[in-house]
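Trainee: Provided below are the primary sequence and the corresponding predicted coordinates.
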Amino acid sequence: MARTVRFHEIGGPEVMRLEDVEPGEPGPGEALIRVDAIGVNRAEALFRTGVYIEPVKRFPARLGTEAAGVIEAVGPGVTEFAAGQAVSVVPAFSQNDYGVYAERAIVPVSVLLPRPDEVDAVSGAAVWMPYLTAYGAMVEVGGVRAGDVVVVNAASSSVGLAAIHTANRLGARPVAVTRTGDKRQRLIEEGAAEVLASEEDDVPGRVLALTGGRGAEFVFDAVAGPGVTELARAVAPGGTVFLWGMLSGQPTPHPGFDLGMPPLNLRTYTVHEITRDPERLRRGAAFVASGLRTGAFRPVVDRVFPLEDIVAAHRHMESNTQVGKIVVRVDH
């Protein structure tokens, strides 16, 4: 049996329960892993509360798409991984099918990346989703170039920080947007060229001023909702707003009509565009690994909670006070 986090109804963090569950045996194309650390993802809170991009299909339901651990067994026909190998799990599956909030979990081998000896479990659980998300939107899809201005809101999140680091590596100019000025200095230290507070600053006005009236080539919006129209005012002609999150939980209008139909691109994006495409994942993993080797990239961990405190970990995430990734440690 393995201690496993499940929930039996839609609701807040308190609906999660730690239960003894038999993990089973891996089938074809699957591996059973001993989970040593779990990366907590906003998508899991959205799934738990019933407002994610896919609904919960059955109860009890599982959670978790990011982890690091060691393979205990592989299913029939699996040759690319072996028992005893240290790995990281990247998000590329439905939580209706798999979940890694557990001491041991079965996952598809297609979501595994080898974890080097020098990368510990906490780092291995914290680093991949943020940087693969930023890489996919900024390199594979967006084509960010040196000299571009990129605006990143929810900038203190793990994905926001990865976007700042990635923009700098590409030679772009990252403008971080956060709710208040409390995190301004930390974001400057993380590489933001400018930091704007959405509750204190005229964000589109400041972006236009910073760019000599041109606007930003890219906006990476993790909040969505009605505020997308204001952000779109800061976009250069032909520029793109990437909607890669929905923290507001509110309907998102298309801003083009309210703004007089400028040449504006509006695009939704999730990391699954990268992690579910083997060739894109191969390129993304190489990009992130090279950044880790040179020190341009690094896991930014806000706090580490034990598995027993999974409810507290989710409450901390929903407080929006963190800077970087929240990780859950699994003690065996």
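Mentor: Alright, I've got the coordinates.
Trainee: From now on I want contacts and neighbour counts done on CA atoms only, so please keep to that.
Mentor: OK.
Trainee: dump the residue contacts of residue 135.
Mentor: Applying CA atoms under 8 Å, 6 or more residues apart in numbering to residue 135 gives the contacts 163, 166, 284, 287-288.
Trainee: In terms of helices and strands, where is it?
Mentor: Using DSSP states H and E, the element containing residue 135 is helix 128-135.
Trainee: For that helix, buried residues please.
Mentor: Within helix 128-135, the residues that qualify as buried are 128-135, counting by 16 or more other CA atoms under 10 Å.
Trainee: next structured bit after it?
Mentor: Per DSSP H and E, the first helix or strand lying C-terminal to helix 128-135 is strand 149-153.
Trainee: Distance from the helix holding residue 135 to the middle of the chain?
Mentor: Between the centre of helix 128-135 and the centre of its chain there are 6 Å (CA atoms, centre = their mean, to the nearest Å).
Trainee: and the buried residues of helix 128-135 as JSON lines, adding distance to residue 37?
Mentor: Formatted as JSON lines, those follow (distance: CA to CA, whole Å):
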{"residue": "128", "distance to residue 37": "13"}
{"residue": "129", "distance to residue 37": "14"}
{"residue": "130", "distance to residue 37": "16"}
{"residue": "131", "distance to residue 37": "18"}
{"residue": "132", "distance to residue 37": "18"}
{"residue": "133", "distance to residue 37": "20"}
{"residue": "134", "distance to residue 37": "22"}
{"residue": "135", "distance to residue 37": "23"}
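Trainee: putting a second one here so we can go through both:
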Amino acid sequence: MSRTVLFRELGGPEVLRVEDTPTAEPGAGEVRIRVGAVGVNRAEALFRSGHYIEDVRSFPARLGAEAAGVVEAVGPGVTGFAPGDPVSTVPAFSQNDYGVYADQAVVPAAAVLHRPEGLDAVGGAAVWMPYLTAYGAMVETCGVRPGDTVLINAASSSVGLAAIHVADRIGATPIALTRTGGKRDALLKEGAAAVVATDTEDVASAVREMTGGRGAHAVLDAVAGPGVHELGALVAPGGTLLIYGGLSGEPTPYPGFDLGMPALSMRTYLVFETTRDAERLRRAAAFVTSGLRAGSFRPVVARTFDLDDVVEAHRVLDAADHLGKLVLTT
């Protein structure tokens, strides 16, 4: 039997339950993993509450896409993995089809990466989604180059921190946006060139001064909503306003008309653009692994929780007052 987190109705953290489920055998193209740790992602809170980009198709439903552990079994047609291999999973599948909030999980082999030497299960569950998202957004999509400025909204999130590290790694200048000044020192320590507190500072004036009036080549925004008007005005000519989340929960307008039709691109981005494309995932994994080996990248873990404490972990996730990644351990 496997201990698995399930939910049988939409709602808050309290709908989550740890239940015993039969141990599943991997099918063609699948791998079964003995899970040691699970990364907690806001996408799971949205799926659990019925506000994600896809609806829950049936109950009981599972959660999770970021796990680390050891291969237990491989299905027919799987090559490159064997029992005993330390691995991590990446978000490359629907939570309607697979879930890794469990002590055993069957997942597609295409969503499994070998875990770099020296990276434990907690780190292996915390590192891939943030860095793959940041790499795909900045390098593959926005074409950020050395000397460019990157403006990072919600910078204290796991993706925000990874974006700071990636910008530093490629020679770009990361400017962090955060609601209050309480996380300023931590963000500077993580490598931000500057930090702007959006609740108390004039963001537009600060960013224009920091960029000599040019603006940022890329603006990474996990908040969306009406705030895109201000962010759109801070994109350098030919730059990109990239929306990869919707924390505001409000409608997101296109700011170009109100700003006088500037030469900016505005687009959405999901990590699936990287993880579901084998060649992009190969490049991204190589980039992240290189950064880990060099010491430029590292998992930033805010707190760990036992799998049985998944409800409390989701309450902390919903409060959104932490710096870095929340991780469940089994």
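Mentor: Yep, it's here. Please read these numbers as outputs of a predicted model, since none were measured by experiment.
Trainee: picking up where we left off before, out of the buried residues of helix 128-135 of the first structure, flag the one nearest to residue 194 of the first structure.
Mentor: The closest of the buried residues of helix 128-135 of the first structure to residue 194 of the first structure turns out to be residue 134 (CA to CA; 18.5 Å).
Trainee: By neighbours, which of the contacts of residue 135 of the first structure wins?
Mentor: In terms of neighbours by other CA atoms under 10 Å, these top out with residue 163 at 29 neighbours.
Trainee: now the closest residue to that residue other than its chain neighbours: how far from residue 327 of the first structure?
Mentor: Of all residues not flanking residue 163 of the first structure in the chain, residue 134 sits nearest, at 5.1 Å (CA to CA, 6 or more residues apart in numbering). According to CA to CA, to the nearest Å, residue 134 of the first structure stands 19 Å off from residue 327 of the first structure.
Trainee: what do you get for residue 230 of the first structure?
Mentor: Plainly put, residue 230 of the first structure is 33 Å away from residue 327 of the first structure if you go by CA to CA.
Trainee: Mind checking which of the two has more residues around it?
Mentor: Neighbours per residue (other CA under 10 Å) separate residue 230 of the first structure from residue 327, with residue 327 holding more: 27 against 15.
Trainee: The helix or strand hosting the more buried one against the second structure, how far on average?
Mentor: Here residue 327 of the first structure is covered by strand 325-329, with elements defined by DSSP H and E. Compared with the second structure after fitting, strand 325-329 of the first structure deviates on average by 0.6 Å (mean CA distance after the TM-score superposition for the first structure).
Trainee: show me the contacts for the residue nearest to the spatial centre of the second structure.
Mentor: Residue closest to the average C-alpha location in the second structure (CA atoms, centre = their mean): residue 130, at 3.9 Å. Residue 130 of the second structure is in contact with 158-163, counting by CA under 8 Å, 6+ apart.
Trainee: which strand in the second structure runs the most residues?
Mentor: Criterion DSSP state E: the longest strand present in the second structure is strand 30-40.
Trainee: which residues sit against that strand?
Mentor: Here strand 30-40 of the second structure makes contact (CA under 8 Å, 6+ apart) with 24-26, 64-76, 78, 100-109, 121-122, 124-126, 317, 325-330.
Trainee: Quick one: the residues in the first structure that it pairs up with.
Mentor: Alignment note (TM-score structural alignment): strand 30-40 of the second structure is matched to residues 30-40 of the first structure.
Trainee: List the buried residues in the matching stretch.
Mentor: 30-40.
Trainee: Also stretch 60-67 of the first structure?
Mentor: Here stretch 60-67 of the first structure shows 61-67 as buried, counting by 16+ other CA under 10 Å.
Trainee: So which of those residues is the closest to residue 206 of the first structure?
Mentor: Using CA to CA, these come closest to residue 206 of the first structure at residue 66, 36.1 Å.
Trainee: Which strand or helix spans the nearest residue to residue 68 of the first structure once chain neighbours are set aside?
Mentor: Nearest residue to residue 68 of the first structure in three dimensions, chain neighbours excluded: residue 88, at 4.2 Å (CA to CA, 6+ apart). Element membership for residue 88 of the first structure, per DSSP H and E: strand 86-89.
Trainee: Need the residues that contact that strand.
Mentor: Residues from elsewhere that reach strand 86-89 of the first structure (CA under 8 Å, 6+ apart): 65-71, 111-117, 124-125.
Trainee: Just the buried subset of those residues, written out for ChimeraX, thanks.
Mentor: Selection of buried members from these for ChimeraX, criterion 16+ other CA under 10 Å:
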select :65,66,67,68,69,70,71,111,112,113,115,124,125
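Trainee: Give me the subset of the contacts of strand 86-89 of the first structure that lies in helices.
Mentor: Among the contacts of strand 86-89 of the first structure, the residues falling in helices (DSSP state H) are 124-125.
Trainee: of all the contacts of strand 86-89 of the first structure, which two lie farthest apart?
Mentor: 65 and 117 (21.9 Å).
Trainee: Can you classify the residue lying farthest from the centre of the first structure by secondary structure?
Mentor: In the first structure, residue 260 marks the outermost C-alpha relative to the chain mean, sitting 32.9 Å out by CA atoms, centre = their mean. Using DSSP: H, G, I helix; E, B strand; the rest coil, the structure places residue 260 of the first structure in coil.
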